[in-house]
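[1] The sequence isn't on hand, but the structure is:
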């Protein structure tokens, strides 16, 4: 049995969009006004989306259940697999006592929390985003900041906001590559175009982070260090995407900004280094888990390694869903079966690279097998509630996508004609809010942006790039990201506080992105 998606069930695209918005509006209200716990808010949102899919979109109940189950499983693999590994790695450094050395090595560079934040939450976060992605950077850097003495809510929020600078290029440029695949535009051209806009945002982020921490006074105190971080990151990002491509900007920009800031601090505040007498061997041992993580995740991203490992993937067609749902015009030119295949990539998964780093770290840090096992169980227990939240969030996203609710929202925005360039980033924002992933957002709405651009006579690359840029603005408050950050710093059940913290910054950057896209659309 097959079922063809319906994108305008009420024969009025704006009324249909209003119905499709109900779960999203409820989720906002649940977290901001009702202050419900994340897993409860997400659970009710799933139920609302299921009801709308069955009663308004006439999606067969078996397919709705299939999409829900697919979302649950995808949340466990690969997302939760990656998050558990990342937090477990951090906890091993704590249990072994090596985190004290990590902390001292950072303090030996600077004891100023604002500069520590730039080193960890901004530069190191971007490096991990370029290597791993999928929530690991936020989980690791937020936990590191808490270990340095930051309050959990502040640490999580700063890392979520900082991730905006690197989110567009993700792990090895995958978001931009996917945007190219669905739109038919060369990914290098999309990256080049993004390179004219995103470095401006990347430049502003360090100043915003310092302002959030310490207001105007903080900016006055450390404006030189902040400027060095911002300029070195933004300039390297621009040069990399312009002359190399989308794969490496996060890696190059993070390394250059981290080294530039560290060098500046050493030159201007040499006294900090005398606070602790750490040998290179001590520092190397303490940081070895994260060095291993970087090496292994980077190796897993190399094409021939990935190809070799993917031969061992297990592919499972989701019952009642795989190719049972048919995409229709105007989302696609011809009726197209919607695949639903769960990929169990035991060897090729990024989580496996992280797991191997954890296993090797057990030996390098001299952690006993008993302590390691106890630590793993402790990690899983602490993350159980965030994982349930993620399962609910991803299930909602999958129901929305397979029922056509997300496409209804996109098509409604696309009817705004002359104003669509301003709204184009909002569409990307919705895509990432629903899926938690810039990659998934580009796969969902990339072609719709292309089609709309052709209809309103706007250069397609502008709107395809805006889809990515707008999506990045949603990463800091997407339910998936919030759940990951909350779980990493022990704020499970307090997702509403984190959501409210990041909401205003996300909307501010989104509106700015809308104006920039609008001007570019009618200027070029």
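    Here it is on my side, so go on. The shown structure was predicted, so the numbers you read here are calculated from the model rather than taken from an experiment.
[2] Please make it C-alpha for all contacts and neighbour counts, starting now.
    Will do.
[3] In a strand, residue 342, correct?
    Yes: when DSSP: H, G, I helix; E, B strand; the rest coil is applied, residue 342 is found to be in a strand.
[4] so is the closest residue to it other than its chain neighbours in a helix, a strand, or just coil?
    What sits nearest to residue 342 in space, not counting adjacent residues and going by C-alpha to C-alpha, 6 or more residues apart in numbering, is residue 316, at 5.1 Å. Secondary structure assignment for residue 316 (three-state DSSP): strand.
[5] Let's verify residue 402: helix, strand, or coil?
    helix.
[6] where's it relative to residue 520, distance?
    33 Å (C-alpha to C-alpha, to the nearest Å).
[7] same question, residue 49
    Residue 49 is 36 Å from residue 520, by C-alpha to C-alpha.
[8] Could you do residue 466 as well?
    Taken as C-alpha to C-alpha, the span from residue 466 to residue 520 is 10 Å.
[9] of these two, who's got more company?
    residue 466 (32 against 16; other C-alpha atoms under 10 Å).
[10] The more buried one touches residue 428, doesn't it?
    Yes: counting by C-alpha atoms under 8 Å, residue 466 touches residue 428, with 7.2 Å between them.
[11] Would you map the strands across the stretch 1-150 of the chain?
    For the stretch 1-150 of the chain, the strands defined by DSSP state E, counting those that start in this stretch occupy 3-4.
[12] Next up, a structure to set beside the first:
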């Protein structure tokens, strides 16, 4: 049995924390300063974490390596299992031409570019975040807006800023699932608290989008549909995350926000030519007057309807119980770790939910999509393989980051850092979202930031006498605001909008929005830790 030590280096908490932070510092410096590729940085950070665990914390070599393999396994299944299958469905619709049908149908809902930005970047982008995450919403939304006549820079900025409120529940709830796993806090609790923070952002984001698209005139003329869209999104996200399922939170919110927007009379009102001339200064490539076959339009929406139906059926108690029966819980080979108190940690065990996991349910929806769109089995398998190839570096990155996080957590490095930063006391509530924001800004992933800092937030909260559930959840909620400035997302936006080398331009435009929303989230968390504690479950 390996027993974790809080201060293994000369009995000094400060010196021990200085060494324990080296794996994180390695990743952050390699990504942010050296600008190394993310998968290389993650693997080198993992190597440093292993050296610190073995040489400083005295973790047996076999157990240190085993903990890394456990983290990598969790990164592959269920995390990347969800992403691969979701993007596979997207590739199938592109191959059959149904994605173009979907894109044109959005453009026909309203000819007002401000409404198009809300419908595509905020609502449909949220649905893409719910299904896939990991940069897909920004890429797809940017392409669609440019096709409608938005300038590349405006399309990219709108897509980046819109990709905030849904991020914590993206990829079928993967960030909050990961947070629950590494922090030891029940998923329902994490989901409920995050669902009482990010919906507040959702109210403001649509208003920010119309400002970006059309300035003060945009707010003056379209504040009502923007506010209704944001409020509807936020209310449904809150309700689903608290009372239904973290996996369905963004799906329900995106659909409800889109429905509320479409039903508003102002949305369907033809835009004045002066507005279109001022906003749509790019080159439109869509021919919206082209008639569409109703059957083709239905098939374009079918994959997303299938996912919603399948996930909803999966939440029915008898069905959920049946799916849960196909879960394998076992003691991870070679791990025998106890906390500083001498009690075995939960990380010694591992869970493999073969059926009741987002990736498997999305795979079922994908198989039904293949059948409905008359795609041959050979082409479907070829597209699945192409998806794996496209995501190969993302798979390596996620596996490396999760392996690093597990080594740090199980060796005791995270606990040491947590004890040190607990010295911030009550101020930790303000800093908690900032830590998540920084993690996502560097890694580009709320999932990765939760893996890196989730357990640390819990340890610090316990030592500072604050709510561990609140601070861990705030790591994810604050993290969503760092995604728009992450180098990975900026690069994705530039590639999608055909802006090679313009990452710096986009960063300067989105950074003020990121910082402003981050300040709002910090104040929300401080309030929830004091006078607004009644907001918590």
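    Nice, I can see it. Small disclaimer: the values here were computed from a predicted structure and weren't measured.
[13] Got a TM-score for the pair?
    Remark: TM-score between the superposed chains equals 0.78 [TM-score structural alignment, normalised by the length of structure 1]; 500 aligned residues with a C-alpha RMSD of 4.4 Å.
[14] Pull out the buried residues from stretch 93-102 of structure 1.
    Across stretch 93-102 of structure 1, burial judged by 16 or more other C-alpha atoms under 10 Å covers 93, 94, 96, 98, 99, 101, 102.
[15] typed the wrong thing, it's stretch 315-331 of structure 2
    315, 323.
[16] got it, and stretch 381-401 of structure 1?
    Buried residues in stretch 381-401 of structure 1 (16+ other C-alpha under 10 Å): 382-401.
[17] so it corresponds to what in structure 2?
    Aligned by TM-score structural alignment, stretch 381-401 of structure 1 falls on residues 389-409 of structure 2.
[18] helices and strands around the longest helix seen in structure 2, which ones?
    For structure 2, the helix that runs over the most residues, judged by DSSP state H, is helix 198-243. Here helix 198-243 of structure 2 touches helix 113-117, helix 152-162, helix 187-194, helix 249-263, helix 265-268, helix 273-279, going by 3 or more C-alpha pairs under 8 Å, 6 or more residues apart in numbering; DSSP states H and E.
[19] nearest to residue 137 of structure 2, of those?
    Of all these, helix 152-162 sits nearest to residue 137 of structure 2, with 7.6 Å by C-alpha to C-alpha.
[20] And the contacts of stretch 215-223 of structure 2?
    With contacts defined as C-alpha atoms under 8 Å, 6 or more residues apart in numbering, stretch 215-223 of structure 2 is touched by 114, 207, 210, 211, 266.
[21] Which two among the residues you listed are spaced furthest apart?
    It's 211 and 266 that sit farthest apart of these, by C-alpha to C-alpha, at 16.8 Å.
[22] As a check, name the ranges of all helices in the stretch 1-150 of structure 2.
    Counting by DSSP state H, counting those that start in this stretch, the stretch 1-150 of structure 2 has helices at residues 13-20, 22-32, 38-55, 61-74, 81-96, 98-109, 113-117, 125-131, 136-147.
[23] deepest of these, which one?
    Per residue and on average, the most neighbours among the helices of the stretch 1-150 of structure 2 fall to helix 125-131, with a mean of 30 (mean count of other C-alpha atoms under 10 Å).
[24] And that helix, what does it pack against?
    Using 3+ C-alpha pairs under 8 Å, 6+ apart: helix 125-131 of structure 2 touches helix 136-147, helix 170-183, helix 249-263.
[25] okay, which residue is most central for structure 2?
    A centroid search over structure 2 (C-alpha atoms, centre = their mean) returns residue 167, at 3.7 Å, as the residue closest to the centre.
[26] what sits against it?
    Residue 167 of structure 2 is in contact with 126, 129, 130, 133, 175, 446, 480, counting by C-alpha under 8 Å, 6+ apart.
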